[in-house]
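S.K.: coords below, sequence missing:
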């Protein structure tokens, strides 16, 4: 199960809702999750004792959209440079197109995943 700090979870035993405040690993007990309940009360529960609620998507803000556009532009720039370099080495048109498309997806997707992803923990 992947969790992010702030995810909303429901404890199965008493049907209470809370948000994930932290994750800890113990030798004897395995992984435990700190859940913040109403009134700033922290409860420590095991991952088998709760279920996570569906994750809602926040609307994209302008700053994040501009960052994503910048990363796609950097991907296209790197792809053009790689394509020109491979073509200059004497590669065929098919290899040049393959390298260019692969470069766009790798560079832009890698940058987007590196900087715009939620931090999740495996429990």
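M.R.: It's in. The shown structure was predicted, so the numbers you read here are calculated from the model rather than taken from an experiment.

S.K.: contacts and neighbour counts: CA atoms only from here.
M.R.: Noted.

S.K.: Residue 104: neighbour count?
M.R.: 22 (other C-alpha atoms under 10 Å).

S.K.: and here's the other structure:
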């Protein structure tokens, strides 16, 4: 099972919910307790309830539309280039779709690689 800091897990021994706050070198996962202490639980006693959803930042709110516009620009340039070279409408459609998909997929991979790391327990 892969966990990241902030994932919600359930302890199977007493059915208590908690968010992952860390991992110790022995393989145990740390869950917070009241009073600021941490409780260590073995991985086989955990059940994943929910993954941490990264919050949307203001930078993401600006970058997302910019990437969309860059994708549309790439689609227009590739489709126009095919049309100028004498390609059919089907080839123009596939070139435009491919260029747009490439830009959006590249952005998705960058976001995934820069996201929170998961560790195996």
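M.R.: Arrived safely. From a predicted model like this one, the values you see are computed outputs, not experimental measurements.

S.K.: Give me the neighbour count for the counterpart of residue 68 of the first structure in the second structure.
M.R.: Residue pairing (TM-score structural alignment): residue 68 of the first structure is matched to residue 64 of the second structure. By other C-alpha under 10 Å, 13 other residues sit near residue 64 of the second structure.

S.K.: what's the distance between residue 64 of the second structure and residue 100 of the second structure?
M.R.: Residue 64 of the second structure sits 14 Å away from residue 100 of the second structure, going by C-alpha to C-alpha, to the nearest Å.

S.K.: With residue 14 of the second structure instead?
M.R.: 50 Å.

S.K.: do residue 36 of the second structure as well
M.R.: 48 Å.

S.K.: What are the boundaries of the strands in the first structure?
M.R.: For the first structure, the strands defined by DSSP state E cover 2-3, 8-11, 17-26, 30-36, 42-45, 50-52, 121-122.

S.K.: In CSV: the ones you listed, plus distance to residue 81 of the first structure.
M.R.: Shown next, in CSV, are the strands of the first structure (distance: least, C-alpha to C-alpha, whole Å):
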stretch, distance to residue 81 of the first structure
strand 2-3, 37
strand 8-11, 45
strand 17-26, 43
strand 30-36, 46
strand 42-45, 52
strand 50-52, 45
strand 121-122, 37
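
S.K.: show me the contacts for the residue sitting furthest away from the middle of the second structure.
M.R.: Computed with C-alpha atoms, centre = their mean, the residue of the second structure farthest from its C-alpha average is residue 86, at 40.2 Å. By C-alpha atoms under 8 Å, 6 or more residues apart in numbering, no residues touch residue 86 of the second structure.

S.K.: Residue 40 of the second structure: neighbour count?
M.R.: Count around residue 40 of the second structure with other C-alpha under 10 Å applied: 14.

S.K.: Alignment lookup: it to the first structure.
M.R.: By TM-score structural alignment, residue 40 of the second structure lines up with residue 44.

S.K.: Tell me where the second structure has helices.
M.R.: Here the second structure has its helices, by DSSP state H, at 58-84, 89-114.

S.K.: which parts of the shortest one are buried?
M.R.: Read that as helix 89-114 of the second structure. 92-93, 95-101, 103-104, 107 (16 or more other C-alpha atoms under 10 Å).

S.K.: Please name the residues that touch the nearest residue to residue 45 of the second structure once chain neighbours are set aside.
M.R.: Residue nearest to residue 45 of the second structure in three dimensions, not counting chain neighbours: residue 12, with 5.2 Å by C-alpha to C-alpha, 6 or more residues apart in numbering. Taking C-alpha under 8 Å, 6+ apart as the contact definition, residue 12 of the second structure lies against 45-47.
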